[in-house]
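S.K.: fold the stuff below for me.
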Amino acid sequence: MNTCSMNNPLICPLCRKPNHCAYAAGRPAEECWCMNLPVPKRLLSQIPDEERGKSCVCEACVRAFKADS
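M.R.: Modelled structure (predicted):
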């Protein structure tokens, strides 16, 4: 696991790539991509316990999860 990105609010805790979270980047939450694409709870449950609630998953992980479901 790449520990450099652990708990970084701008990095997806699943794929370790930028999550493009508007809120974490200091912009209004309403500007975030996740306002138009719900994040499944089953996907959120895959986030390691020590990283849960510290950063958002990215749009690519959400879309891939939905495509596989």
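S.K.: CA atoms for contacts and neighbours, from now on please.
M.R.: Will do.
S.K.: middle-most residue in the protein, spatially?
M.R.: Residue closest to the mean C-alpha point of the chain, counted by Cα atoms, centre = their mean, is Val57 at 1.2 Å.
S.K.: now do the contacts for that one.
M.R.: Applying Cα atoms under 8 Å, 6 or more residues apart in numbering to Val57 gives the contacts 11-14, 19, 44.
S.K.: tell me where the chain has helices.
M.R.: Listed in chain order, the helices of the chain (DSSP state H) span residues 41-44, 59-68.
S.K.: next, the second sequence, to be compared with the first:
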Amino acid sequence: MAKKLNKQKECPICSGMNNCNKNGDCWCGYEFFPKEIFDLIQEYQLGKSCICKDCLDQFKSDNNFKIRVNTRE
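M.R.: Here you go, the predicted structure:
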């Protein structure tokens, strides 16, 4: 049986590991998160888990990222 991922450690955009360390010094505390990236997250998921670094980096570097995420099934 596959082990379920802790939802707090799951990126709300890609569902991968976010590698966030809420109990200490974390990479996300040193990053800028554009306001628009939060528009990609469904309202019920806001504030429940962190966006992963891969999604953040892709969003910042790729103007088409928002379109790809919104159209995935």
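S.K.: quick one on the thing from earlier: quick one, which of the helices of the first structure is nearest to Cys34 of the first structure?
M.R.: Taking Cα to Cα, helix 59-68 is the member of these nearest to Cys34 of the first structure, at 7.4 Å.
S.K.: which residues are contacting the closest one?
M.R.: 14-15, 19-20, 33-34, 39-40, 43.
S.K.: out of these, who has the most neighbours?
M.R.: Among the contacts of helix 59-68 of the first structure, Asn19 has the most neighbours (other Cα atoms under 10 Å), with 22 neighbours.
S.K.: so what's the residue count around the nearest residue to that one once chain neighbours are set aside?
M.R.: Leaving aside its sequence neighbours, Asn19 of the first structure sits nearest to Cys58 (Cα to Cα, 6 or more residues apart in numbering; 4.0 Å). The number of residues packed near Cys58 of the first structure is 23, by other Cα under 10 Å.
S.K.: same check on Leu10 of the first structure?
M.R.: 22.
S.K.: Pro28 of the first structure: which of the contacts of Val57 of the first structure is nearest?
M.R.: The closest of the contacts of Val57 of the first structure, once distances to Pro28 of the first structure are taken by Cα to Cα, is Asn19, at 15.3 Å.
S.K.: just to check, the closest one is in contact with Cys34?
M.R.: No - taking contacts as Cα atoms under 8 Å, Asn19 of the first structure lies outside contact range of Cys34: 10.2 Å.
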